[in-house]
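[1] attaching a predicted model along with its sequence, questions to come.
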Amino acid sequence: MDAAPHGGEGAALPPETVLMAQLGARRAELREALGQLVAEGLIVRRRGLGTRVVGEHSPMDLCIPGPGTSLECHLGAGAVSPHVVSWSWVRSTPAPIATRLRGVTSGDRTLRIDYVFHLGDEPIGVITNYVRAVEAGRLDRSEFTADFYSIIGAASATGLGAHDLVLNASRADEFVAAVLGIAPGDPVTAMDQVIRNTDGDGIVVAFMHFRSDVRLQISGIPRVTADRAGSEAGAPPPAARPAWGGF
């Protein structure tokens, strides 16, 4: 059985009854063939989501904003959308997070926002943000419909500046696994981010986990030279428009 005739990466396969009729196969034979495709990493089957062609990756383009980059590049094109699952104040910010936020100690409050990225109806990533109180007090949950950067940029008195980003391989804990529909311990792509204002102050710490079949392609990163980090002299700031964006 070949998954290719049923569409490219991300395409949904027909129901089993339709495939049985198309292939002239019995249910046991069909399920054995589908199991082989799963084992080869060519399709993925999830309860409630059906069977989809995954090929090598499900490509997702990202864009990290910088000075002079329009936040509109993060208004995802297509069916990617954030779904807020938690919006609550943390009375005592954990020390490892507080140390990355300017002017925040482990005894201070921060706003924790958990949301899930969906591609259509399928969850592909879960993001946890800790927002400094001064910016959090200006946020309106009802305005978070497409792009986190837009609302945090509006809440910052000086606007958004540079960002720190750490990318590493990890494994899903029980919370991430439950949200993404995978098993605890399954591999995920993890990203830690500090969002800064134009004064260089850390105002948000974000922890992101994406399914391992999601390829994260970050475009428009300035060249790093021996004496300074940034774009080449005279080069305009990166303004790549992704297929979808934002964390």
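    All right, it came through fine.
[2] from now on I want contacts and neighbour counts done on CA atoms only, so please keep to that.
    Noted.
[3] where do the strands sit along this protein?
    43-46, 50-53, 58-63, 80-90, 110-119, 122-132, 160-171, 187-197, 202-211, 214-219 (DSSP state E).
[4] so which of these is nearest Leu34?
    strand 43-46 (7.9 Å; CA to CA).
[5] list the buried ones in that closest one?
    Ile43, Val44 (16 or more other CA atoms under 10 Å).
[6] since we're on Arg171, how many residues are nearby?
    As a burial measure, Arg171 scores 18 neighbours (other CA atoms under 10 Å).
[7] was I right about it contacting Ala183?
    No - between Arg171 and Ala183 there is no contact, the gap being 9.6 Å when judged by CA atoms under 8 Å.
[8] my guess is Pro184 meets Glu174, correct?
    Yes - counting by CA under 8 Å, Glu174 is a contact partner of Pro184 at 5.3 Å.
[9] now Ala79. Nearest residue, chain neighbours left out?
    Once flanking residues are discounted, Ala79 sits nearest to Gly120: 5.1 Å by CA to CA, 6 or more residues apart in numbering.
[10] oh sorry, the question was meant for Leu160
    Take Leu160 and drop its neighbours on the chain: the residue closest to it by CA to CA, 6+ apart is Asn197, 4.2 Å away.
[11] check it against this one:
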Amino acid sequence: MTASHPLPQYRAQYRADGPVRAGIPEHGRVPRYYAVKTELLWLVDSLGEGAALPSERELAERFSVSRVTLRQAVGELVMEGKLQRRQGSGTYVAPPKLVQPLSLVSYTEGMRRQGVAPARSVITVEHLPADEVLARDLAIGHGDQVVHLERVLLADDERVGLESTYLSVERFPTLLEVLDPTKSLYECLTGKLGVVFGEAEERVETVLATPREALLIGTNPALPMLLLHRVSRDAQGVPVERVRSLYRGDRFSFTARLRPDR
């Protein structure tokens, strides 16, 4: 059911980082919860990062809506990373999303540039035989051994992602001897094993975490995730690694610098 819920004129001000006209169609008829959500966004901006949202009862009275309608609006803002729920405490204005460049920059370097302390919690370190797809991506034989590293990504001790990396054992036979798996693999490859990265192919899509992934990252299985698939190559064009990175959609965004093809 929809209801006409005209917003105050100042709500329609131009915002370059938001939807045009706040997503309100010209006829002004929108679901009640969405009108409340738009109002909440302005309240969030005025409160500032870390501030507590007023109580559910107070907000429902302020917007003249039911608590069910209010919860739907708040729930969407939580899913989008604008608000954070804290068990037994309340709902708070979330910090800005972390921004990771889509470039040959490690997760560690990307976080450090934002003044965030990166870390990793090691889940799996193992040798596996390459299946057909992995063998093709790494330019090795089907069944050849690969190193598989699975690590939870942390930012200021907050779990924000899960990363699985695969590398050829034949190419990097001493990797596990020189690598501290809680630290940057990229820095180990370039600093200790002499790899010079040349390029990478990356694909980004949205997914829902599996139950295991949600448990490892410590998030709601219904929360949208950003999934990145990357194959990195050295300066000679030889594959170095294949990486599957899963990031929390409420905590991450990505940037890329685009240039025209020549």
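    Cool, got the structure. Because the structure is a prediction, the values reported are computed rather than measured.
[12] want to try a markdown table for the strands of structure 1, with distance to Ala33 of structure 1 as columns?
    A markdown table is the format used below for the strands of structure 1 (distance: least, CA to CA, whole Å):
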| stretch | distance to Ala33 of structure 1 |
| --- | --- |
| strand 43-46 | 11 |
| strand 50-53 | 13 |
| strand 58-63 | 22 |
| strand 80-90 | 31 |
| strand 110-119 | 27 |
| strand 122-132 | 24 |
| strand 160-171 | 29 |
| strand 187-197 | 25 |
| strand 202-211 | 24 |
| strand 214-219 | 24 |
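[13] re earlier: surely the residue nearest to Leu160 of structure 1 meets Ala154?
    No - the pair Asn197 of structure 1 / Ala154 is not scored as a contact, 11.0 Å apart, by CA under 8 Å.
[14] and the two? which has more neighbours close in?
    Set Asn197 of structure 1 next to Ala154 and count neighbours by other CA under 10 Å: Asn197 wins out with 20 against 14.
[15] I'd like to know how far that one sits from Thr225 of structure 1.
    Plainly put, Asn197 of structure 1 is 23 Å away from Thr225 of structure 1 if you go by CA to CA, to the nearest Å.
[16] same deal with Leu165 of structure 1?
    Leu165 of structure 1 is 18 Å from Thr225 of structure 1, by CA to CA.
[17] more neighbours, these two?
    Neighbours were counted for Leu165 of structure 1 and for Thr225 using other CA under 10 Å; Leu165 has more, 13 against 10.
[18] what's the burial count for the residue nearest to the more buried one when sequence neighbours are not counted?
    Nearest residue to Leu165 of structure 1 in three dimensions, chain neighbours excluded: Gln193, at 4.5 Å (CA to CA, 6+ apart). With neighbours defined by other CA under 10 Å, the count for Gln193 of structure 1 comes to 19.
[19] my guess is Gln193 of structure 1 meets His163, correct?
    Yes - between Gln193 of structure 1 and His163 a contact is recorded at 7.0 Å, counting by CA under 8 Å.
[20] leaving out the residues flanking it, which one is nearest to Ser4 of structure 2?
    Using CA to CA, 6+ apart, the closest residue to Ser4 of structure 2 is Arg29 (4.5 Å).
[21] and if you look at Arg215 of structure 1?
    Pro59 (4.8 Å).
[22] please apply the same query to Gln236 of structure 2.
    Gln236 of structure 2 sits nearest to Gly198 (CA to CA, 6+ apart), 7.3 Å away.
[23] alignment lookup: the residue nearest to Leu160 of structure 1 to structure 2.
    Here Asn197 of structure 1 is matched to Asp234 in structure 2, going by TM-score structural alignment.
[24] can you check Arg109 of structure 1 too?
    In structure 2, Arg109 of structure 1 lands on Gln145 (TM-score structural alignment).
[25] how many neighbours does that match have?
    By other CA under 10 Å, the residues close to Gln145 of structure 2 number 20.
[26] for it, which residues are in contact?
    By CA atoms under 8 Å, 6 or more residues apart in numbering, Gln145 of structure 2 lies in contact with His127, Leu128, Pro129, Ala130, Ser168, Val169, Glu170.
[27] the third one: neighbour count?
    Around Pro129 of structure 2 there are 17 other residues, counting by other CA under 10 Å.
[28] what does it correspond to in structure 1?
    Under the alignment (TM-score structural alignment), Pro129 of structure 2 maps onto Ser92.
[29] surely that match and Arg112 touch.
    No - using CA under 8 Å, Ser92 of structure 1 is not in contact with Arg112, being 11.2 Å away.
[30] residues contacting the residue nearest to Arg215 of structure 1?
    For Pro59 of structure 1, the contacting residues are Val214, Arg215, Leu216, Gln217, by CA under 8 Å, 6+ apart.
[31] so Leu53 of structure 2 is in contact with Val93, correct?
    Yes - Leu53 of structure 2 is within contact range of Val93, at 7.0 Å (criterion: CA under 8 Å).
[32] what's the overlap in contacts for the two?
    Val44.
[33] those two: which is more packed in?
    The residue with more neighbours, out of Leu53 of structure 2 and Val93, is Val93; 23 against 20, by other CA under 10 Å.
[34] return the residue of structure 1 aligned against that one.
    Under TM-score structural alignment, Val93 of structure 2 pairs with Val53 in structure 1.
[35] between the strands of structure 1, which one is nearest to Ala3 of structure 1?
    Short answer: strand 50-53, nearest of the strands of structure 1 by CA to CA, at 6.6 Å.
[36] tell me how far the closest one is from the chain's mean position?
    21 Å (CA atoms, centre = their mean, to the nearest Å).
[37] which residues touch the residue nearest to Gly237 of structure 2 when sequence neighbours are not counted?
    Leaving aside its chain neighbours, Gly237 of structure 2 sits nearest to Gly198 (6.9 Å; criterion: CA to CA, 6+ apart). Counting by CA under 8 Å, 6+ apart, Gly198 of structure 2 touches Ser232, Arg233, Asp234, Ala235, Gln236, Gly237.
[38] same thing with Ala183 of structure 1?
    Counting by CA under 8 Å, 6+ apart, Ala183 of structure 1 makes contact with Ala172, Glu174, Ala177.
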